[in-house]
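Peer 1: Take a look and give me a structure for this.
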Amino acid sequence: MTNAQLKEELVAYSKSIGIDKIGFASADPFLTLKERLKTQQQLGYQSGFEEPDIDKRTEPERLLPYAKTIISIALAYPAKLENPPKGVKGKRRGIFCRASWGEDYHIVLNDRLQKLEAFIHERVPSAKMASMVDTGALSDRAVAERAGIGWSGKNCAIITPEFGSYVYLGDMITTIAFEPDTPIDDQCGTCNKCVDACPTGALIQGGQLDSNKCIAFLTQTKEMIPERYRKKIGNRLYGCDTCQVVCPENKGKGEEYQPEFTPDPEKVKPELLPLLSISNREFKEKYGKMAGSWRGKKPIQRNAVMALGHFREKGAVPKLQSLLTHDPRPVIRGSAAWSLGEIGESDGNHAALQAANEQEDDASVRGEIRQALMKLEKEVEHS
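Peer 2: So this is what the prediction gives:
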């Protein structure tokens, strides 16, 4: 069997196992990307979640000796929720971004890549392969762009003609020399909607992202969120879809997707208050198979606490006061103080904050409490 025939068979097989798009790229070094990553590093735009070794990210042969081809795969995920539950006063809800709907995409894409590996190995036993999804060293986006899956949009996502940017990406490096596919020309043109709509100005310019300002990154951190971004996060519990939602290329997209990504509305738009009391075991059982659970419950709970402040949900005050006084985690106590300040005087907020300030031994939490007290005092002055 020639490599051309194998490629043809592989493309047909990929469709039969639920891969929405497959592309082939050379395993040559990503020289342009290397320079861009160096600039990102120098400017301090990296999130810290990515592979720090730029050579590994841009030279496939460092990951698999004698690498000849990188196979890129894309799986589509949904953009719309059927019968979404509505948050109302007393039962406010948060939201997980679309990339966390359904089953964790790392598991699904790894399953597809393992099947592709087995298919190749059966036909070419001597072939070597190395697969990765998201957490691998390679830039999934750079590989997908080179492999003709889509173009790299100004929103820093791969945009496909068929599914818009609502796709997950995975890669496989192999020692087989397949004919590379042709990259797709950039279609963004003069459109700047994603850059203009970014709530925190994280999209510095088309295709350049300051990860430290990005809400998708901020919702995954475990520390206190900088005050200037708190109101902008709104009721987001994990991730952010703004730059995808405003993209004209995504209009009418997101209706075709793999069944594993079918969302459970109650999981992706959960009530906020119950999240504040959920145990580790309950969290794992309910959310453990979602991509948004990978950092554990603490960031989700912190975001839920802030979302209640965003809604100025007075019904949450007793629970927030309890967290402020009794929760062992400074980040949760500090976030509760901020939310109580946003909600305003209700159910003895001022007294609760003063009492908490007297017993608090963490300097950063005391700072949050003092800020909240100042907000309440200003509210009284202007009432």
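
Peer 1: Going by C-alpha atoms from here, please, whenever you check contacts or count neighbours.
Peer 2: Will do.

Peer 1: Skipping adjacent residues, who's closest to the residue most central in space within the chain in space?
Peer 2: Geometric centre of the chain, nearest residue: residue 239, 4.4 Å, by CA atoms, centre = their mean. The shortest distance from residue 239 to any non-neighbouring residue, by CA to CA, 6 or more residues apart in numbering, is to residue 216 (3.8 Å).

Peer 1: Assess the claim that that neighbour and residue 243 are in contact.
Peer 2: No - shown here, residue 216 and residue 243 do not form a contact pair, counting by CA atoms under 8 Å, at 10.8 Å.

Peer 1: the helices in the stretch 101-250 of the chain, which residues?
Peer 2: Assigned by DSSP state H, counting those that start in this stretch, the helices in the stretch 101-250 of the chain fall at 105-123, 140-146, 193-197, 215-218, 227-233, 242-245.

Peer 1: got the contact list for the second one?
Peer 2: The set of residues that contact helix 140-146 without belonging to it, under CA atoms under 8 Å, 6 or more residues apart in numbering, is 23-26, 30, 33, 70, 72-73, 133-134, 150-152, 157-158, 169-171, 181-184.

Peer 1: Could you also give me the structure for this next sequence, so I can compare it with the first?
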Amino acid sequence: MDIIKLKKELIAYSKEIGIDKIGFTTADTFSELKNRLIRQQELNYQSGFEEPNIEKRVTPSLLLDNPQSIISIALAYPAKMSIRVESKKGERRGIFSRASWGMDYHHILRDRLKKLEEFLLTKVPGARLKSMVDTGELSDRAVAERAGIGWSGKNCAIITPEFGSYVYLGEMITSIPFEPDTPLEDQCGTCTRCIEACPTGALVQGGQINASSCISFLTQTKELIPNEFRDKIGNRVYGCDSCQTACPVNKGKNFHFHIEMEPNPEISKPLLTPMLKMSNREFKNQFGHVSGAWRGKKPIQRNAIIALAHFKDETAIPELTDVLQNEASPVLKGTAAWALGKIGGKNAFAALEKAKKHETDIEVQKEIEKGLRFFK
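Peer 2: Here you go, the predicted model:
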């Protein structure tokens, strides 16, 4: 088997099927990453969404018997909407982060990786392959960095010279001994714009993030958002792009290579108030195909309530009152109580006073009191 020829053929094929960048690395243990992950664990900086077994995250041989190489792929996604919608009075809109525009990227990358697998198996029957995207054990960023896709930026994202950090990543462990590519040198230099732009200070220092205070993480939780972060969330209903938009490498980067990634502005920048009354079926029909829907309806609704409070949208008071009075979820009820206080006005005050007399849930009671304190 001519490995050099096969690598060239695979690179050429990857371009044919819509892979924007491909790189190769060894299947060696990610020793440096292991040390970082242990430190993150010690500091309690993890999000809880990661693979809990650190050894699996850094040891490819635990995932595939006798691995010889790892292939990393990157697909560029849009940074700007081709069609824009603007918020109007009484029609306030939220925003999904760019990584949740268009079709769920997990499906897109799995499609490309499956095609690569099929191609390799025609060339090397019996080859052992294991592909993964985001939810797999390995760190997509660590693989991409070592495979020369880009360097690991201070914003904890892979930054490519061609597409900036607006790329989705996936990888494939193989039993084929491909020659590894050369990693790129770090090009962040002394720039700290991403750290300065982080709304909550979650970027503790270059390359280190406290996930528990990252807005992208917070918008995916299912609990009440801690008080100190609510005003920071703004109108984000899923994710956060502040550290990306602040990056000078990303300036002017906007690629529309993949039709599946094109955002529908009515979905990527949705009207907030209608989201509060959505049934599970309606939510699935409208948002089920985007990656930001993976945690279900209620976290998005909670974030929409916070966004309405951010806008101080008085037209939303009837809907927020209805949530406070009739919603089953204590998280939504409590967030609505806080939002009513934040928005203010006699109708909001009356709704809170009424709820105070009848509410039995302790956490919701606390949020009602928070709401009422805005009037003092």
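
Peer 1: Overlay them and tell me the TM-score.
Peer 2: The TM-score (TM-score structural alignment, normalised by the length of the second structure) is 0.99; 376 aligned residues with a CA RMSD of 0.7 Å.

Peer 1: on that earlier part again, so which of the contacts of helix 140-146 of the first structure are in strands?
Peer 2: 23-26, 70, 72-73, 151-152, 158, 169-171 (DSSP state E).

Peer 1: and of those, the nearest to residue 260 of the first structure?
Peer 2: Taking CA to CA as the measure, residue 260 of the first structure lies nearest residue 169 of those, at 15.1 Å.

Peer 1: Just give the closest residue to that closest one, not the sequence neighbours.
Peer 2: Per CA to CA, 6+ apart, closest to residue 169 of the first structure is residue 74, 4.7 Å.

Peer 1: do the same with residue 157 of the second structure
Peer 2: residue 165 (6.3 Å).

Peer 1: Give me the neighbour count for that neighbour.
Peer 2: 27 (other CA atoms under 10 Å).

Peer 1: With residue 204 of the second structure instead?
Peer 2: Residue 204 of the second structure, neighbours per other CA under 10 Å, totals 16.

Peer 1: Check residue 151 of the second structure too.
Peer 2: Around residue 151 of the second structure there are 25 residues (other CA under 10 Å).

Peer 1: Please list all residues in contact with it.
Peer 2: So residue 151 of the second structure contacts 145, 158, 159, 160, 183, 184, 185, 186, 187 (CA under 8 Å, 6+ apart).

Peer 1: For ChimeraX, write a command that selects the buried ones of those.
Peer 2: Entered in ChimeraX, the line below selects the buried ones among these, by 16 or more other CA atoms under 10 Å:
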select :145,158,159,160,183,184,187
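
Peer 1: Of the contacts of residue 151 of the second structure, which are reproduced in the first structure?
Peer 2: For the contacts of residue 151 of the second structure, the subset whose aligned partners also touch in the first structure (both residues aligned by TM-score structural alignment, their matches' CA atoms under 8 Å) is 145, 158, 159, 160, 183, 184, 185, 186, 187.

Peer 1: could those residues be laid out in CSV, adding distance to residue 250 of the second structure?
Peer 2: Formatted as CSV, these follow (distance: CA to CA, whole Å):
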residue, distance to residue 250 of the second structure
145, 18
158, 12
159, 9
160, 9
183, 20
184, 17
185, 17
186, 15
187, 13
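
Peer 1: Among the residues you listed, which one lies nearest to residue 17 of the second structure?
Peer 2: Of these, the one sitting nearest to residue 17 of the second structure (CA to CA) turns out to be residue 160, at 19.9 Å.

Peer 1: Please list all residues in contact with that closest one.
Peer 2: 149, 150, 151.

Peer 1: again, only using 10 Å
Peer 2: With contact taken as CA atoms under 10 Å, 6 or more residues apart in numbering, residue 160 of the second structure is in contact with 21, 74, 76, 144-145, 148-153, 166-167, 184, 187, 249-250.

Peer 1: separation between it and residue 184 of the second structure?
Peer 2: In this view, residue 160 of the second structure and residue 184 of the second structure are 9 Å apart by CA to CA, to the nearest Å.

Peer 1: What of residue 6 of the second structure?
Peer 2: From residue 6 of the second structure to residue 184 of the second structure the distance is 23 Å (CA to CA).

Peer 1: what does residue 155 of the second structure give?
Peer 2: 16 Å.

Peer 1: quick one, strands of the stretch 151-300 of the first structure?
Peer 2: 151-152, 158-159, 167-174, 203-205, 208-209, 236-238 (DSSP state E, counting those that start in this stretch).

Peer 1: can you tell me the helix or strand for residue 75 of the first structure?
Peer 2: Residue 75 of the first structure belongs to strand 69-76 when assigned by DSSP states H and E.

Peer 1: For the closest residue to residue 3 of the first structure other than its chain neighbours, the count of nearby residues, please.
Peer 2: Ranked by CA to CA, 6+ apart and with sequence neighbours excluded, the top spatial neighbour of residue 3 of the first structure is residue 178, at 5.9 Å. The tally of other residues near residue 178 of the first structure (other CA under 10 Å) stands at 20.

Peer 1: got the contact list for residue 178 of the first structure?
Peer 2: 2-7, 24-26, 68-71.

Peer 1: Can you say which of those residues are buried?
Peer 2: 6, 7, 24, 25, 26, 68, 69, 70, 71.

Peer 1: Which pair in those residues has the greatest spatial separation?
Peer 2: Longest distance between any two of these is 16.2 Å, between 6 and 26; criterion CA to CA.

Peer 1: quick revisit: next, format the strands of the stretch 151-300 of the first structure as TSV and append distance to residue 285 of the first structure.
Peer 2: Formatted as TSV, those follow (distance: least, CA to CA, whole Å):
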stretch	distance to residue 285 of the first structure
strand 151-152	36
strand 158-159	32
strand 167-174	24
strand 203-205	35
strand 208-209	34
strand 236-238	18
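
Peer 1: mind checking which of the ones you listed is nearest residue 257 of the first structure?
Peer 2: That would be, of the strands of the stretch 151-300 of the first structure and by CA to CA, strand 167-174, which comes in at 8.8 Å.

Peer 1: Who are the packing partners of the closest one?
Peer 2: With contacts defined as 3 or more CA pairs under 10 Å, 6 or more residues apart in numbering; DSSP states H and E, the packing partners of strand 167-174 of the first structure are strand 21-26, strand 69-76, helix 105-123, strand 129-132, helix 140-146, strand 158-159.

Peer 1: Hmm, residue 280 of the first structure is touching residue 293, no?
Peer 2: No - with contact defined as CA atoms under 10 Å, residue 280 of the first structure does not count as touching residue 293 (11.2 Å).
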